[in-house]
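Trainee: Okay, here's the prediction I keep looking at, along with the sequence it came from:
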Amino acid sequence: MTCTHTIHSRHCHHGWDNKNTPALRIAPGESISFDTVDSSGGQLSARSTLADLAVLDFSKVNPVTGPVYIDGAEPGDAVKVTLLEFGPSGWGWTANIPGFGLLADQFKEPALHIWSYDAKALTPALYGPGGRVPLKPFCGTIGLAPAEPGLHSVVPPRRMGGNLDIRDLAAGAELYLPVEVKGALFSVGDTHAAQGDGEVCGTAIESPCTVAAKFDLIKGANLAFPRFTTPGPVTRHLDMKGYEVTTGVGPDLMAGARAAVSGMIEVLGKRYNMAAVDAYMLCSVCGDLRISEIVDMPNWVVSFYFPRIVLE
């Protein structure tokens, strides 16, 4: 897709800061093709091994390309970002990083899986321990600069967006972000080839992609938080053969989420003779955590949906 502008991956930063110098200034209605770096900041590659994961420098993770100054954007407005197209690279990685992830206390040893996939056909990617994962490229981190001064980590999501890790921010989605500073200062990165809702082990199929996006300005929108629309169904790439579902029930949603994921890891291990850490990483890239019930006090229900199409 031909865009009005291109920003190359060398124009990246490792923290949100409203003093970051814009890489580009645009008018509403213009489009940009962004070249992104994977969430390791280029420290991992298609040839990486577990030894490379062990020396990962976390000060370099989650770089985002930008920022972009949007003419006329003022606090109280919203930037409408239409995600036009993704250009996948054909490779990616998924890792269990000690101390990170929903079940970090259970999975204390590092693990790494390198993916290779057809960047044009986007046929399901082979998972070494078993299965093929349907792909759906999207951007994990997408947002604007915060009003609060200083440098802020890209890792946690924020009111103005950031590391949202919403797998439905794929091609065709329209995202509305609340503006906190003049010019908005938009950046994007952390692209994924696939991810389940929840990204439970802490990583998806981390895969560098180009991102084509169009920008519009909604004056006086006064959004409290980001919102978005999708162009159609969001699970069609996974729905065909149904799901295996495990649950967690109790008064604590986080404990329920942990129980539901642990239950699915046990199911996959027993049924497919899969090592627990391999099942954990596979759940992260294609399984979905859902709040099934949050009104029947004092106990809530969290469910974990694993698509059977991956292993059948």
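Mentor: Here it is on my side, so go on.
Trainee: drop to CA atoms for contacts and neighbour counts, all remaining ones
Mentor: OK.
Trainee: Would you state the helices of the stretch 151-300 of the chain in chain order?
Mentor: Secondary structure of the stretch 151-300 of the chain by DSSP state H, counting those that start in this stretch: the helices cover 253-272, 276-286.
Trainee: Run a quick neighbour tally on residue 224.
Mentor: Each residue near residue 224 was counted by other CA atoms under 10 Å, and the total is 11.
Trainee: Could you pull up the contacting residues of it?
Mentor: Contacts here follow CA atoms under 8 Å, 6 or more residues apart in numbering; on that basis residue 224 touches 159, 178.
Trainee: In three-state terms, label the residue nearest to residue 52 when sequence neighbours are not counted for me.
Mentor: The shortest distance from residue 52 to any non-neighbouring residue, by CA to CA, 6 or more residues apart in numbering, is to residue 44 (6.8 Å). Following DSSP: H, G, I helix; E, B strand; the rest coil, we place residue 44 in the coil state.
Trainee: wouldn't residue 44 be in contact with residue 54 here?
Mentor: No: counting by CA atoms under 8 Å, residue 44 does not reach residue 54; the two are 10.8 Å apart.
Trainee: Those two: who's more crowded?
Mentor: residue 44 (19 against 12).
Trainee: Can you give me the distance of the more buried one to residue 114?
Mentor: Residue 44 is 9 Å from residue 114, where distance means CA to CA, to the nearest Å.
Trainee: Find the residues that touch each one of those two.
Mentor: residue 93.
Trainee: how about the strands in the stretch 201-312 of the chain?
Mentor: Using DSSP state E, counting those that start in this stretch, the strands assigned to the stretch 201-312 of the chain run over residues 209-218, 227-229, 243-250, 288-293, 300-307.
Trainee: out of those strands, deepest packed?
Mentor: strand 300-307 (a mean of 24; mean count of other CA atoms under 10 Å).
Trainee: could you say what helices and strands that one packs with?
Mentor: strand 243-250, helix 253-272, helix 276-286, strand 288-293 (3 or more CA pairs under 8 Å, 6 or more residues apart in numbering; DSSP states H and E).
Trainee: That strand relative to helix 276-286, how many degrees between them?
Mentor: For strand 300-307 against helix 276-286, the angle by axes from the mean of the first three to the mean of the last three CA atoms, to 10 degrees is 90 degrees.
Trainee: hold the first one in mind and look at this next one:
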Amino acid sequence: MCAGDDHNCPDFEQHRQKFLENLGADRRTFLKSALLTAGGAAGFGASSLVGPALAQVSAAHQPAQRAFHYLPATDETVHWGYFSKTLKPKIEINSGDLVTIEALTHHAADDMERMVKGDPGAESVYLWTKDRKGVNRRGAGPEDASLFGRGAGEGLGVHICTGPVYVRGAEPGDVLEVRILDVVPRPCANPAFAGKAFGSNAAAWWGFHYKDLITEPKTREVITIYEIDATGERNWAQAVYNFRWTPQTDPFGVVHPTIDYPGVPVDHSTVVENHDVLKGIRVPVRPHFGVIGLAPKEADMVDSIPPSYTGGNIDNWRIGKGATMYYPVAVDGALLSVGDPHASQGDSELCGTAIECSLTGTFQIILHKKADLPGTALEGLEHPMLETQNEWLVHGFSYANYLEELGGDAQSAIYDKSSVDLALRDAFRKMRHFLMTTQGLTEDEAISLITVSADFGITQVVDGNWGVHAIIRKDIFAGRA
């Protein structure tokens, strides 16, 4: 009998939906049990930035019964390439609720057979015929493509973001705690590749490497398709093949000489697939979300590429299962969106992308009210912060809030003004502030400790607003009262 896996079954869609519902029920039971075992809101981390007092106060604002929500990725639930405080929420949740969110990669059109075919949600998002697109606007640019003629939104912002999620009671000045409880790959729905998932890595024109190529042709974009085991039995990815981008004509008749507009379906009859690549290489899989962010207040339509004070495209591979992110709330409801899922990425994301692979994440969302923050580690938080079981991380950017700092043309100026030096300076200042305010250190003590104990890394140099993160281990403070 078909269990939602036989595409030839006349009742395939009905059986697949039942399978997903049953899977959802099993996952809900597992997560609720895990949450109770962990002690609920106060027990996620023994050394959490949210101490017992704040956890108790924040829990008092939550309903007695936590709800579980599921937000699939479809043409009705995603926004492509931008954040906006004007977006209508797709779901509303209470503080403390759990929500599973499907996130689609914006590079799935690099291999539609492996990453779109047979998947109703992905097919609805990637639908593009000569008559219409499933999701028309792709980017924060003009709807009429009057700047470059590339398409609605002009590709000024590229990520498929699921949401937004409206958090009841969230107001500017509050802090949103986002716990990542689970991350799983989205299995390929094409029966030819059962049990597998796939991702794409594009060494593209916006990559840090692009003007430093040494072999001919020296202006080339190369896409490598990777395979991941969707069953979870294998924790590494392997390359399947690569190809050089050739000018692609989209279904509306627009020619794309480079990768300049998201979701353009690649016609594989125009490219040469090289299947003899990275033989014997096993890339460790560390699934994470390149984009988790709240809506900023500064503009109605904000490019999804540069990260900023409300999060967004941070591209830190540590933002995966077991991690917690903290974000300052800028607009009512917070308006949380999730996208840019990655199977794996190294610090810097040097060539422009990671292994861009669709994932599904389960999150617990906790709201901390501004009035409850004085005297806590979250008081005055003005930037996204990451916490793992063993570490605290601050994220520095070339411009901490580029939308405010660079004025009316910020969304274009940021691409010309970023530098690692500026991002490093911002990360240092944030870590210094963190140590002085949360650990009670003097400035001199903080500077010495940063120098001898903190690790600075280049998060990414490809997202317009470049990023440097600073990491401090929690066990350094184990001897303090």
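Mentor: It's in. The structure displayed is predicted, hence computed values, not measured ones.
Trainee: Determine which of the helices of the stretch 151-300 of structure 1 approaches residue 118 of structure 1 most closely.
Mentor: Nearest to residue 118 of structure 1, of all the helices of the stretch 151-300 of structure 1, is helix 276-286, at 17.1 Å by CA to CA.
Trainee: Which single helix of structure 2 contains the most residues?
Mentor: Determined from DSSP state H, the single longest helix within structure 2 is helix 12-37.
Trainee: ok, residue 31 of structure 1 - contacts?
Mentor: Contact analysis of residue 31 of structure 1 by CA under 8 Å, 6+ apart lists 3-5, 212-215.
Trainee: Residue 77 of structure 1 maps to what in structure 2?
Mentor: Aligned counterpart of residue 77 of structure 1 in structure 2: residue 174 (TM-score structural alignment).
Trainee: quick one: contacts for that match?
Mentor: 328-329, 367-370.
Trainee: ok, those residues in structure 1: which stay?
Mentor: Retained in structure 1 (both residues aligned by TM-score structural alignment, their matches' CA atoms under 8 Å) from these: 328-329, 367-370.
Trainee: circling back to that earlier point, in CSV: the strands of the stretch 201-312 of structure 1, plus distance to residue 106 of structure 1.
Mentor: Shown next, in CSV, are these (distance: least, CA to CA, whole Å):
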stretch, distance to residue 106 of structure 1
strand 209-218, 32
strand 227-229, 34
strand 243-250, 17
strand 288-293, 18
strand 300-307, 18
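Trainee: between those strands, which one is nearest to residue 10 of structure 1?
Mentor: Proximity to residue 10 of structure 1, assessed across the strands of the stretch 201-312 of structure 1 by CA to CA, is greatest for strand 209-218 (13.1 Å).
Trainee: How about the contacts made by the nearest residue to residue 294 of structure 2 once chain neighbours are set aside?
Mentor: Closest residue in space to residue 294 of structure 2, ignoring its immediate chain neighbours: residue 336 at 4.5 Å, by CA to CA, 6+ apart. Contacts for residue 336 of structure 2 (CA under 8 Å, 6+ apart) come out as 163-167, 292-295.
Trainee: Mind checking which of the residues you listed are in strands?
Mentor: Among the contacts of residue 336 of structure 2, the residues falling in strands (DSSP state E) are 163-167, 292-294.
Trainee: Residue 149 of structure 1: neighbour count?
Mentor: Burial of residue 149 of structure 1 is recorded as 11 neighbouring residues (other CA under 10 Å).
Trainee: Map it onto structure 2.
Mentor: Using TM-score structural alignment, residue 149 of structure 1 pairs with residue 299 in structure 2.
Trainee: The closest residue to residue 456 of structure 2 other than its chain neighbours: which element?
Mentor: Residue nearest to residue 456 of structure 2 in three dimensions, not counting chain neighbours: residue 470, with 4.4 Å by CA to CA, 6+ apart. Residue 470 of structure 2 is located in strand 467-473, with elements delineated by DSSP states H and E.
Trainee: Mind listing residues that contact that strand?
Mentor: Contacts with strand 467-473 of structure 2, where a contact means CA under 8 Å, 6+ apart, come from 314, 390-398, 420, 423-424, 427-428, 431, 450, 453-461.
Trainee: Could you report the distance from the match of residue 149 of structure 1 to residue 79 of structure 2?
Mentor: With the distance defined as CA to CA, residue 299 of structure 2 ends up 16 Å from residue 79 of structure 2.
Trainee: Next: residue 367 of structure 2.
Mentor: Distance of residue 367 of structure 2 to residue 79 of structure 2, computed by CA to CA: 24 Å.
Trainee: likewise residue 233 of structure 2?
Mentor: 33 Å.
Trainee: And the two? Which one has more around it.
Mentor: Each of residue 233 of structure 2 and residue 79 has its neighbours counted (other CA under 10 Å); residue 79 has more, 27 against 8.
Trainee: Identify the residue of structure 1 aligned to the more buried one.
Mentor: Matched to structure 1 by TM-score structural alignment, residue 79 of structure 2 sits across from residue 13.
Trainee: wait, its match sits on residue 66?
Mentor: Yes: at 7.3 Å, residue 13 of structure 1 counts as touching residue 66 under the criterion of CA under 8 Å.
Trainee: End to end on stretch 107-115 of structure 1, go ahead and measure it.
Mentor: Taking CA to CA, the first and last residues of stretch 107-115 of structure 1 lie 21 Å apart.
Trainee: buried stuff in it?
Mentor: Burial within stretch 107-115 of structure 1, assessed by neighbour count using 16 or more other CA atoms under 10 Å, is assigned to 107, 111-115.
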